[in-house]
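Peer 1: The following block contains a protein sequence and its predicted model.
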Amino acid sequence: MTERPSLGQLYTQPAPPARTTSQHDLAGSLGEQFSEWIAEDTATKAVALEVDDATEVGTQFDTSLPGRLGRQWYVDNADSFATRDEVAGTDAPDRADEAGSHPTDRVGRRTASYATHPVETTPAAGADVPAAPGAPQTAGTARADQADQRPAPSGRAGLARAGALMAAGTLVSRLLGFLRGTLQAAAIGTTTVPANVWSTANTLPNIVYLLLAGGVINAVLVPQITKSLQHEDGGKGYTDRLLTLAFTILGVLTVLCVAAAPLLYKLYDFNASGSRLALGWSFALICLPQIFFYGMYALLGQVLNARGRFGAFMWAPALANVVAIAGLVYFLARMPRQASIDQWDSSMIWVLAGSATLGIVLQALCLIPVLRRDGYRFSPNFRWRGVGLRAASKVALWAFAAVILQQLGLVVTTNVLNTQPNGEPGKASQEYAFLLFMLPHSLLTVSLVTALFTQMSRAANARNHALVRRDVREGLRLIGVATIPCTVGGIVLAEPLITAFYGEGSVWPIGSIMVPMLLGLSIYGLCVTVQRAFYAYEDARTPFRMQLLCTGIAVVITLGALLVPDRYVGIGIGLALTVSNAAQGFVGLRWLQRTTGRIMVSDIVRSYVRLTLAALVAGVVAFVVFALLAQVVSGRSGALVVLVVAGPIFLLVYVLVARRLQVKEVEELLRPITRRLRRA
């Protein structure tokens, strides 16, 4: 047998030998080869198993390897290495518990006994299909009769594809949402009493949707269905039972909410009486049936996500916006614009509220044929015992409690906003501000975290904390690339942005809420990522504690806003969101590390600093362009000209400065574009 060379001998060769990466999703670089050497060279086993992270591996070796492999090189390229956990297959504490349960190789690595991020050559269809119910997933055991059970995209390429597909759907939906908001502002205004009443009533079914999609469904469905895909039937039996239970609860809840519509509306508008209260009740009765279809959309969408199908879930809201836009166009053509509250009749109420509800119905129903094409057909199954729903219910209860806390905070916020007189920041202004705030968050953060969540759930189910840490780091790194420039650009161009969509009279009511919100855009992404990581571990108790902290701080700041003049209440509302999210995000990240181990963020912080510097330089340039154009253009058309000219200039300067500062995340995002340009 030929004696294997040591790591030092391999490194001194002119070209390192090619090695095949079997389970790590790594770039084809020196980092990949180095991580394989650590895993396979017995001379380095001790070092590989005694350190916690790739940067520490580099620190251990920089005293023994040639000077060109200094410590800083390892710090800058930490993500190219397998950590100790990836080398060993699982964290050290877990190895003791699982001793004797899994075959291991000579360095203590479990031999693919859990689902990992597959390499790009792994077939998408039918991969990682288990051989028996409850058995761990193993690569290469796909069966033809289960080819429809496709795993979610894994690794950077798969994650990028899934994120791009979802971002495209979200972009179309958000653009249609802006058009819908513009038409709605023209129809009923942004600071009028009917506008605030409509916003409050239409928020009621949204609250239940957030309760489901933002808490219970995300906490339960994806992790549970991901595990059930290991069953012989591909998870159909479990999914049928879970959906039957959820639809039953949704139906009962919807009936109860419609019956209690007057009480629900009054809860969010204590000061309502007379015509205002009657209009609110009417809107609420027509909108509250949306609860069932919002829940149906969330449930079916999460089933698709668990099966690795992300696109339809993000594209469906575009259909809802198209229907609502059609209703608003009809309203503008046939009904009086910005009518006073006493002018509203039943036809106006039905056109506005009915078109919105019809859109939500179609948004949910359009997912059914997508699921059928993917091989899943729902069959009602009321036999709920014996399928493991008790464990899921514990998670769901904690998630439900967290969203109840969130909604209590929303009750306070909505009532504070509904105390504002005409012309000042009210509930409708906050809705439009939140729509602008959510655009960059929805385009990248939600799309990215949705794709990451399935991967994190698989890794967490296998107790592979290293891969969870890696997904969290990857999410935070990519989130900053988009959210930081959107924060600076949104603040600099807030005036023309609001003017173009909602008119000059809405700049202060909407902008006073939006600008403080934008300051916490990146932090909001941190909160969502950390929360999903806990849900991946089926831990909903910790997110409840996070929400308790968040709601407490937000309520204090929101109530404090009542002490300032009406004109500045919006600033307090926006700051309440930013400050409370900052508290729960940073505290939650610290709590997460108790489970996953230390998450290295020093390089992410450095990237954020560079991205902020690049965005500030671009912001100064964009502001100069804005100031010059403001001398020659005005009104909504002039604001649109400013956005069309200053927006691309801001983006170009941001990218150029970021590349100059060697921000590798920007390079990664631009590489496919530059490669195609070079080929052309």
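Peer 2: Here it is on my side, so go on.
Peer 1: drop to CA atoms for contacts and neighbour counts, all remaining ones
Peer 2: Will do.
Peer 1: which non-adjacent residue is nearest residue 294?
Peer 2: Distance criterion CA to CA, 6 or more residues apart in numbering; nearest residue to residue 294, sequence neighbours excluded, is residue 209 at 5.5 Å.
Peer 1: For residue 362, see how far away that neighbour is.
Peer 2: 15 Å (CA to CA, to the nearest Å).
Peer 1: and residue 354, how many neighbours?
Peer 2: Burial of residue 354 is recorded as 18 neighbouring residues (other CA atoms under 10 Å).
Peer 1: pretty sure it belongs to a strand, no?
Peer 2: No - using DSSP: H, G, I helix; E, B strand; the rest coil, the assignment for residue 354 is helix, not a strand.
Peer 1: what sits against residue 596?
Peer 2: For residue 596, the contacting residues are 465-466, 468-469, by CA atoms under 8 Å, 6 or more residues apart in numbering.
Peer 1: here comes the other one, which I'd like you to weigh against the first:
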Amino acid sequence: MSSLVRNVGTIGGLTLISRIFGFVRDMLLARVLGAGLAADAFQLAFILPNTFRRLFAEGAFSVAFVPMYSRTLHGEGGEGAADRFANDVLSVFLWALLVFSAIMMVAMPGVVWILARDYQAVPGKFELAVFLSRVTFPYLALISLVAMLSGLLNARSRFAPGAFAPVLLNILLISGIILGWWLRGDSHDDRIVAIILAISVSLAGVAQFAYLWWAVRREGLKLRLRLPKLTPEVRRLGMLILPATFGAGIYQVSQFVDTFFATSLPQGSLTLLKLADRLNQMPLGIVGIALGTAILPMLSRHIHVGDAAEAQRLQSNAFEMATLLTLPAAAALAICAPAFTAAFFVGGKFTAADGAIMADIVVALVAGLPAYVIVKILNPGFFAREDTRTPVWTALAALIVNIAINLYVVERYGIVGLAGATAASASLNCLLLYIILHRRGWFHFTGKLALAILRQLVAVAVMAALLWWMMPMLADHYGGSAFERAWSLAALVAAGGAAFFAAAFLVGALDKDLLAMLTRRRARNGAAPTQE
């Protein structure tokens, strides 16, 4: 468990930095663009490459490539065989990305029409969305190559470069917002800001790729660009990617479904949904991505040598860590959503009415926060065994439920109903994945794990009661001066955190072995920073 804690700490710490920069980015974006025409157009343009990135790079490709590369690296061929495999994959992957990106950029008016045909009802909005989407789409090819390079390093337990790369994106986007605001001046033409932001997205892809290429070379990996060659290993990878693409594709289709419904609602709905998701993504990114990234190569090694007991123990530890961090986060975000949205986002072009709607969206989204994270722990149980088909069926079931719920709730409850449908379908997907893992004997819920989570829930209840009591007492300060906003939120966070950890300690929800390892890690980091 110590190596899991160490790797999660590395990934989670750097992801936290990235999420903080991303949070600053969205705060500035809300104040500079608000929830209007240009903001909606940019959000759509940003969604397109990022959705395909999650489909191709972080989804199907990574879950198939990392276990294969890890086995090749630790097999008889060693470094030489791993380098040959990586070069063969790179040669095919690069050309596939270039061809796909070119096709999408030519077809962009049709793509935007499918997702956001209602944008045509607002003069200039559809055309701006098409233009911005063409400017941002090259980011897909660049960030997909970044994901491959990160996979090479992750297989060698070098998680820091891949976790740090998103920081570069957010730094460039923050710079783009500031530059666009300065260029806009007194003209009030928000299109200027949106165009500068779109350019910044593609420039960020260049910066991230350059950084990961340097990190890979520094690690001693020998990568060379050459003509594509379909070797048996590359064909096998393709056979694994295909069902994984359908699985990840189903999830991404659900994201497109959400986008379609959001763009059919009043102007600003898509922007409010994405800004609300930023609050939801803070714990999801720090905990879920860190755990999922860290356990996949470790789980693959345990399964490869036939150590089922270690595989079970690894996933149980990851499950307990996930709930320990996400259950209190979900409860705190749900209760304190009005305070967070008012303090962080309301100001400039972002009105108090926008903030009130966004708070309701946050409450609906975080209902599924534990499920979002746990899915990232359960999926590696299939991927590490090269079973990329089963998650296809669970994701398909969740998608069908998501669409059915949306058809009912969006008309009645608007964007808040859409967010609730997303949380419900994610919870269903999580439940289905666990049932299948349990039935196959690959992972089961132990009494020890159930007792640990029950104790966590007791501590969450104590924290929630305190926050519920404090929220109205500080209500006048959430939208006040910068100082008032800061100290009122600090009071909520400090009181809630202290209440949770004190209650967790008293009821035994904090694993003493885990705390000891975290303490030793901090001591080591204080004495001599590690390479990562």
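Peer 2: On my side now, so go ahead. Model, not experiment: these values are computed from the prediction.
Peer 1: What's the match for the residue nearest to residue 294 of structure 1 in structure 2?
Peer 2: The alignment partner of residue 209 of structure 1 in structure 2, by TM-score structural alignment, is residue 53.
Peer 1: you'd agree its match is up against residue 140?
Peer 2: Yes - counting by CA atoms under 8 Å, residue 53 of structure 2 touches residue 140, with 5.8 Å between them.
Peer 1: more crowded one of these two?
Peer 2: The neighbour count for residue 53 of structure 2 versus residue 140, taken as other CA under 10 Å, is higher for residue 140 (26 against 23).
Peer 1: What residues does the match of residue 209 of structure 1 make contact with?
Peer 2: Neighbour list for residue 53 of structure 2: 59, 140, 143-144 [criterion: CA under 8 Å, 6+ apart].
Peer 1: do the same with residue 44 of structure 2
Peer 2: Neighbours of residue 44 of structure 2 in contact, by CA under 8 Å, 6+ apart: 129, 133, 259, 270.
Peer 1: Surely the third one touches residue 117?
Peer 2: No - under the criterion of CA under 8 Å, residue 259 of structure 2 is not in contact with residue 117, lying 11.2 Å apart.
Peer 1: So for those two, which sits in the more crowded spot?
Peer 2: Set residue 259 of structure 2 next to residue 117 and count neighbours by other CA under 10 Å: residue 259 wins out with 21 against 15.
Peer 1: what lines up against residue 166 of structure 1 once you look at structure 2?
Peer 2: By TM-score structural alignment, residue 166 of structure 1 lines up with residue 11.
Peer 1: Compute the distance between the most centrally placed residue in structure 1 and residue 302 of structure 1, please.
Peer 2: By CA atoms, centre = their mean, structure 1 has its centre lying nearest to residue 446, at 2.3 Å. Distance, residue 446 of structure 1 to residue 302 of structure 1, by CA to CA: 13 Å.
Peer 1: And the helices in the stretch 101-250 of structure 2, which stretches?
Peer 2: Using DSSP state H, counting those that start in this stretch, the helices assigned to the stretch 101-250 of structure 2 run over residues 108-116, 125-136, 138-154, 160-184, 190-218, 232-263.
Peer 1: and the first one, which stretch of structure 1?
Peer 2: The counterpart of helix 108-116 of structure 2 in structure 1, counting by TM-score structural alignment, spans residues 261-269.
Peer 1: is it true that residue 511 of structure 1 touches residue 493?
Peer 2: No - at 10.4 Å, residue 511 of structure 1 does not count as touching residue 493 under the criterion of CA under 8 Å.
Peer 1: which helix of structure 1 spans the most residues?
Peer 2: helix 155-188 (DSSP state H).
Peer 1: Could you check the angle that one makes with helix 311-334?
Peer 2: Taking axes from the mean of the first three to the mean of the last three CA atoms, to 10 degrees, one finds helix 155-188 of structure 1 and helix 311-334 inclined to each other by 10 degrees.
Peer 1: residue in structure 2 matching residue 429 of structure 1?
Peer 2: Using TM-score structural alignment, the partner of residue 429 of structure 1 in structure 2 is residue 272.
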